[in-house]
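Engineer: Give me a 3D structure for the following:
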Amino acid sequence: MLNARAAVVLDAGADPRLTDVQLREPIGDEVLVRIDAVGICHTDVSVAARFRKLPMVFGHEGAGTVTQTGPDATHRVGDQVVLTFASCGSCPHCLADAPAYCAHSTDLNMRGSRRDETSVLHLDGAPIGGGFFGQSSFCTYAIAGSRNAVTLPEPIDPALAAPLGCSVQTGVGAVLNVLAPQPDDALVVFGAGAVGLSAVMGARISGCDTIIAVDPIAQRRALASELGATVAIDPTAVDAAATVLELTGGVAAVLDTTARPDVLAAAIGVLRPRGTLALVGLGALTAELPVAAIMGKGLTVRGVVEGDSEPQTFIPRLVDLHRRGELPLDKLVSRYPFDEFDRAWTAAKSADVVKPVLITGAVGS
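Structural biologist: I've put the predicted structure just below:
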């Protein structure tokens, strides 16, 4: 067993607490990764708040260095990797290069591992839950599978690499892989958090002429403008939908990160005929949609998971975009030492920063 430090949710509804844990060795195609940096995502916060199979370690935006491999692993010791969502590799969706829609995605990513002799993580000698998104990277070490550990061709700052595994991949991918706006199209992003701001960057990369960001937080609107938004709207000051329609007459594409029913209704309302609404948020699990408007205008409402990406190819593409200056990841990231996990978690819950990233002692703080 390897000793490590992890943020563990011990009690229902409680925040994670740093404590000592132990990890077993990697088996099969698994790799043991020293976590050099890990982002905190809204999904971590929301799932941790309602998870009941405890104790449990969350975290799904890990970046680090492979230190040990299982006998069937395709990675090598010393590889720098970004950890991302898990997929089975053998279902029809995985075989069609759509692993985000893996038939076993819920079991592999959201339920947590069994608490038995197969458990990766142990606390005081007893097995605890892990395997969140196939990694549970709120820990100084994590075990992942070969499919959800993406080797990077060249070194990159781990703090900037970490959000590529989920937030950045989701936002940029939803634009480039799904909405695919043309230069003369207008695109609206509702919610300028890490995913929404990544979508803004994706729209700029795509060459989209009109990029509108809608968010009530002034700092995020300012950052959206810095990252490529041509218009930033405060929905608490004006009617966002009316403003968008006044500016554009109707847009080709909308990306919603909020999943709020009122925002979804506004998103439908600003689309031009045959436009597309991409849903990437899980703020509300259900919402009414204006069916008559969707049918009458021939709209497409499209759920998007992890940017519709195949991470083994898309994450290296994102790294290349960053190297070329087209994806300024440093604008999103606020760094925290791993031993200040509580402070970073509070910042994530309160939306004080866009993307809190924890840095372990391996690469300094």
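Engineer: only C-alpha atoms for contact and neighbour calcs from this point on.
Structural biologist: OK.
Engineer: count of neighbours near residue 313?
Structural biologist: 11 (other CA atoms under 10 Å).
Engineer: if I look at it, how far off is residue 147?
Structural biologist: 11 Å (CA to CA, to the nearest Å).
Engineer: How about the contacts made by the residue nearest to residue 252 when sequence neighbours are not counted?
Structural biologist: With CA to CA, 6 or more residues apart in numbering as the criterion, residue 252 has its nearest non-adjacent residue at 4.6 Å, and that residue is residue 275. Going by CA atoms under 8 Å, 6 or more residues apart in numbering, residue 275 touches 251, 252, 253, 297, 298, 299, 300.
Engineer: Specify which member of those residues is nearest to residue 190.
Structural biologist: residue 253 (11.2 Å; CA to CA).
Engineer: burial count for the closest one?
Structural biologist: The number of residues packed near residue 253 is 28, by other CA under 10 Å.
Engineer: Correct me if wrong: it contacts residue 190.
Structural biologist: No - the pair residue 253 / residue 190 is not scored as a contact, 11.2 Å apart, by CA atoms under 8 Å.
Engineer: one more to put side by side:
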Amino acid sequence: MKIKAAVTHSQEKDFTIEEVELSEPKANEVLVKIVATGVCHTDAVARDGGMTPYPVVLGHEGAGIVEKTGDGVKILQPGDHVVLSFAHCGHCENCLTGHPTVCTDFNTLNFGGRMEDQTHRLQKEGNDLSTFFGQSSFGTYAVANERNIVKVDKDVDLALLGPLGCGIQTGSGTVLNRLRPEFGTAIVICGAGSVGLSAIMAAKITGCKHIIAVDLHDSRLDIARELGATHVINGRDGKVVEQIKEITNGGAHYGVETTGVPSVVHQGLQALRPLGALAVVGATPEVNIHVHEEIMAEGKTMVGVVEGDSVPQVFIPKLLEYYKEGLFPFDKLVEFYEFHDINQAFEDSKSGKAIKPILKISS
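Structural biologist: So this is what the prediction gives:
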């Protein structure tokens, strides 16, 4: 079928909306009419850094309505409202023990450009286009495996929900699924973008006594405080570690590092008290760490977390229940853009003007 999609032809090039061909769903796959899709930093990294073969249709925070199902699909049916999340094999040890975010085939399935059967679903004038995250939601329709599709209630605005499939799931899941802070403890969140702010909302749900947000933009720190941060620190003020230790009487028990900036990774580690744990979720380059002084000597832990260590079919419905109860107001992060304004949405995300842009694809 013919669809409209935002195609990336080469590194660091703007998106161009073009007519492309989308194949029918195969066994265990689902055709979804995309209503809206989030703009994530990972899409920008893929566009500019070549993590997926070009040309490619990016997008991995899709939300839409099931249009058609392939053979073998058991859970979903036409008309269902769904959120699309990451691809995973479903049968490796990590998938089978509840950790599909570290599926042994995660990189191949999400960044390799092909579907699980090693074929393509998208073409342009007879030439293959790469798929991203097993979905490529920067299009009017997408085909995805049933495993990475989550059925959601129809009583919530579907256009809001795409970011639950990645960015918002990453921040909140890192706190709720991996760190699991104890009631009354202290947590520091480095970076108050959509991932960090989601972590702040999750920390409030757990009952952390001190929730400290660190960012360079006062506007984002204002939102952090509105969403649950008990203290905010502008990183430009200096002495960030000292301020955190004063607030917490010795250091935070937990930290979430979302920026990917090496100096901030060091800050996050140094701001912990002995036995503290830092979760790194941002795409981070090489960092030189003095293991004895920054980790081992005080029994600290530094762990990488992908997609919030979530099982999307279980975790995303829980987030929606928190949202309905007024405990997880992620809609305050969102700004909507029309599909044809996709390049502006990416610019506004990069500049910090928009925290979580969402592209409205179709009604």
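Engineer: From residue 240 of structure 1, how far out is the residue nearest to residue 252 of structure 1?
Structural biologist: Distance from residue 275 of structure 1 to residue 240 of structure 1, by CA to CA: 18 Å.
Engineer: What of residue 233 of structure 1?
Structural biologist: Per CA to CA, residue 233 of structure 1 is found 7 Å from residue 240 of structure 1.
Engineer: The strand or helix carrying residue 262 of structure 1 vs structure 2, mean deviation?
Structural biologist: Assigned by DSSP states H and E, residue 262 of structure 1 falls within helix 261-270. For helix 261-270 of structure 1, the mean deviation from structure 2 after alignment is 1.0 Å (mean CA distance after the TM-score superposition for structure 1).
Engineer: next one: that helix to chain centre, how far?
Structural biologist: Centroid displacement of helix 261-270 of structure 1 relative to its chain, using CA atoms, centre = their mean, to the nearest Å, is 23 Å.
Engineer: likewise stretch 76-83 of structure 1?
Structural biologist: The answer for stretch 76-83 of structure 1 is 19 Å, by CA atoms, centre = their mean.
Engineer: who touches it?
Structural biologist: Under CA under 8 Å, 6+ apart, the answer for stretch 76-83 of structure 1 is 60-69, 135, 144, 148-152, 155, 161-162, 164-165.
Engineer: Just say helix, strand or coil for the residue lying farthest from the centre of structure 2.
Structural biologist: What lies farthest from the middle of structure 2 is residue 297; by CA atoms, centre = their mean that is 32.9 Å. Per DSSP: H, G, I helix; E, B strand; the rest coil, the secondary structure class of residue 297 of structure 2 is helix.
Engineer: distance of it from residue 275 of structure 2?
Structural biologist: 10 Å.
Engineer: Tell me which helix or strand residue 108 of structure 1 sits in.
Structural biologist: helix 105-109.
Engineer: Which parts of the stretch 101-250 of structure 1 are helices?
Structural biologist: Assigned by DSSP state H, counting those that start in this stretch, the stretch 101-250 of structure 1 shows helices spanning 105-109, 158-161, 167-173, 194-206, 218-227, 240-248.
Engineer: now the ones you listed as TSV including mean neighbour count and distance to residue 317 of structure 1?
Structural biologist: Listed next are the helices of the stretch 101-250 of structure 1 as TSV, based on neighbours: other CA atoms under 10 Å; distance: least, CA to CA, whole Å:
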stretch	mean neighbour count	distance to residue 317 of structure 1
helix 105-109	18	23
helix 158-161	26	12
helix 167-173	28	10
helix 194-206	27	12
helix 218-227	19	19
helix 240-248	17	32
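Engineer: could you dump the ones you listed to a markdown table with distance to residue 98 of structure 1?
Structural biologist: Listed next are the helices of the stretch 101-250 of structure 1 as a markdown table, based on distance: least, CA to CA, whole Å:
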| stretch | distance to residue 98 of structure 1 |
| --- | --- |
| helix 105-109 | 11 |
| helix 158-161 | 22 |
| helix 167-173 | 13 |
| helix 194-206 | 20 |
| helix 218-227 | 29 |
| helix 240-248 | 33 |
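Engineer: Residue 28 of structure 1 contacts residue 74, doesn't it?
Structural biologist: No - using CA under 8 Å as the test, residue 28 of structure 1 is too far from residue 74 to be in contact (10.2 Å).
Engineer: okay, now the closest residue to residue 317 of structure 2 other than its chain neighbours: neighbour count?
Structural biologist: Once flanking residues are discounted, residue 317 of structure 2 sits nearest to residue 152: 6.6 Å by CA to CA, 6+ apart. Residues within reach of residue 152 of structure 2, counting by other CA under 10 Å, total 18.
Engineer: same thing with residue 77 of structure 1?
Structural biologist: For residue 77 of structure 1, the count of nearby residues is 13 (other CA under 10 Å).
Engineer: ok, it to residue 70 of structure 1 distance?
Structural biologist: From residue 77 of structure 1 across to residue 70 of structure 1, the span is 11 Å (CA to CA).
Engineer: Now for residue 233 and residue 240 of structure 1: what residues contact both?
Structural biologist: Joint contacts of residue 233 of structure 1 and residue 240 (CA under 8 Å, 6+ apart) are residue 214.
Engineer: quick one: the helix or strand residue 49 of structure 1 falls within to structure 2 mean distance?
Structural biologist: According to DSSP H and E, residue 49 of structure 1 maps onto helix 42-50. Superposing on structure 2 places helix 42-50 of structure 1 at an average distance of 0.8 Å from its equivalents, by mean CA distance after the TM-score superposition for structure 1.
Engineer: what does the next helix or strand after that helix rub up against?
Structural biologist: Beyond helix 42-50 of structure 1 in the direction of the C-terminus, DSSP H and E gives the next helix or strand as strand 56-57. Outside strand 56-57 of structure 1, the residues within contact range by CA under 8 Å, 6+ apart are 6-10, 16, 112, 128-130, 132, 136-139.
Engineer: for stretch 226-235 of structure 1, same thing?
Structural biologist: 197, 200-201, 203-204, 210-218, 221-222, 224-225, 240, 328.
Engineer: One more: stretch 18-27 of structure 2?
Structural biologist: Contacts of stretch 18-27 of structure 2 (CA under 8 Å, 6+ apart): 1-7, 31, 68-73, 121-125, 141-144.
Engineer: Nice, that's everything, thank you.
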